[in-house]
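# Output the structure for:
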Amino acid sequence: MNELKQRLAALGLSEEQVDGAIKTVAEFVKSKLPPEYQGMVDTLMAGETPDLSALGGGLL
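I've put the predicted structure just below:
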């Protein structure tokens, strides 16, 4: 997450703009996912590793 923030800041965005851009992208991505996967986006945005076992449909 820090790398993304640094890259956006390097484009000249303020810290407030960076945070807003990241939030907007996260909300957009979540809107395109089924509800059961939306929590993974929140987990990633928090800098954590989500449980990806559900992506395999229980095959893993």
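# Every contact and neighbour count from this point should use C-alpha atoms.
Will do.
# Would you mark the buried spots in the longest helix seen in the chain?
Taking DSSP state H as the criterion, the chain has its longest helix at helix 15-31. For helix 15-31, burial by neighbour count (16 or more other CA atoms under 10 Å) applies to 18, 22, 26, 30.
# How far does stretch 39-50 stretch from one end to the other?
Stretch 39-50 has an end-to-end distance of 8 Å (criterion: CA to CA, to the nearest Å).
# Here is a second sequence; please produce its structure as well for comparison:
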Amino acid sequence: MDEVVKLVSKKAGITEDQARIAVQVVANVLKDRMPEGLASQVDVYLKGNGGKNDLGDIGGKLGGMFGKK
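Just a heads-up that it's a prediction; the model follows:
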């Protein structure tokens, strides 16, 4: 998660503590809205145990979840 937190901090111009809270909030919202199998992968990815391609087509699935196809 540290890599994501640093990226959010840099891009948003906020402290790492603020970015960590933001990442946790977004991760929890996503996990609440995803099917169980995908939700567990969010934690795997944020803990650094997942590679760039480990989430498969998650972008497409998330887009569909939020109304984009």
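# List the neighbours of the longest helix of the first structure that are in contact with it.
The contact list for helix 15-31 of the first structure (CA atoms under 8 Å, 6 or more residues apart in numbering) reads 5, 8-9, 37-38, 41-42, 45.
# circling back to that earlier point, redo the buried residues of helix 15-31 of the first structure as TSV? Include distance to residue 51 of the first structure.
Output for the buried residues of helix 15-31 of the first structure, formatted as TSV (distance: CA to CA, whole Å):
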residue	distance to residue 51 of the first structure
18	27
22	21
26	18
30	16
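# Tell me the one of the residues you listed nearest residue 49 of the first structure?
Distance to residue 49 of the first structure across those (CA to CA) is lowest for residue 26, with 15.5 Å.
# Tell me how far the closest one lies from residue 42 of the first structure.
Applying CA to CA, the value for residue 26 of the first structure to residue 42 of the first structure is 8 Å.
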